[in-house]
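> could you work out the structure for the sequence below:
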Amino acid sequence: MSNHSGSYMLNEVITILKREHCFDHLDQEEKQNLIEEIVKLARYEDDCNPGEILEGHTDYFKICLVFV
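Below is the predicted model:
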């Protein structure tokens, strides 16, 4: 069973980080690697859903759910 509340909380955290320009100093590959690491940790440690975490963010990070 997925941890939906954890997934949505992480999605909101990513939204806040984007709004506050926390990713601006990273190049595209660094952004992708950081988000991939966060999603993998959440997925395997806390059973969060990658689709819910990344909903609305895939275009910004230029990342595909297949590779997460």
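> alpha carbons only for contacts and neighbour counts from here, please
Fine.
> secondary structure element for residue 34, which one?
In the assignment (DSSP states H and E), residue 34 maps to helix 28-46.
> what packs against the helix or strand following that helix?
Downstream of helix 28-46, the first helix or strand assigned by DSSP H and E is helix 50-54. Applying 3 or more CA pairs under 8 Å, 6 or more residues apart in numbering; DSSP states H and E, we find helix 50-54 packed against helix 4-19, helix 28-46.
> if you set the cut-off to 7 Å instead, what comes out?
helix 4-19 (3 or more CA pairs under 7 Å, 6 or more residues apart in numbering; DSSP states H and E).
> now the other sequence, so there's something to compare against:
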Amino acid sequence: MPLHRRAQLEATATVDTQARLARLGIRLGAIIEATQRTPGGGRVVAVGDLRIALDRATARDLLVVELDAAAS
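Alright, predicted model coming up:
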């Protein structure tokens, strides 16, 4: 997921990833934005006022639809 682009979370690659995100407060349909890269290749994502660091494997499991790209 490119930095500073808003996207809607459509699905995850595994049920485990979806459950983990739900425990963190991120549900399918959420509008998210990657705000930073982490040293290990993960992302810090913003969901509203919430900021959550996702490891590389979890970030790669996200299926998102970019919203900003559709608007331009």
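> what's the TM-score here?
Superposed pair, TM-score by TM-score structural alignment, normalised by the length of the first structure: 0.27. Supporting alignment: 33 aligned residues with a CA RMSD of 3.7 Å.
> going by neighbour count, list what's buried in the helix holding residue 34 of the first structure.
31, 32, 35, 36, 39, 40, 42, 43 (16 or more other CA atoms under 10 Å).
> and for stretch 9-17 of the first structure?
10, 11, 14.
> what does stretch 46-60 of the second structure give?
46, 47, 52, 53, 54, 55, 58, 59.
> helix/strand/coil for residue 59 of the second structure?
helix (DSSP: H, G, I helix; E, B strand; the rest coil).
> any idea how far it lies from residue 66 of the second structure?
Plainly put, residue 59 of the second structure is 15 Å away from residue 66 of the second structure if you go by CA to CA, to the nearest Å.
> what's the distance between residue 38 of the first structure and residue 53 of the first structure?
From residue 38 of the first structure to residue 53 of the first structure the distance is 9 Å (CA to CA).
> my error: substitute residue 29 of the first structure in the last question.
19 Å.
> over to residue 30 of the first structure?
In terms of CA to CA, residue 30 of the first structure sits 18 Å off from residue 53 of the first structure.
> quick one: contacts of stretch 63-72 of the second structure?
5, 6, 7, 8, 9, 10, 11, 12 (CA atoms under 7 Å, 6 or more residues apart in numbering).
> can you pull the buried residues of it?
Under 16+ other CA under 10 Å, the buried positions of stretch 63-72 of the second structure are 63, 64, 65, 66.
> which stretches in the second structure count as strands?
6-12, 31-37, 43-47, 50-54, 62-66 (DSSP state E).
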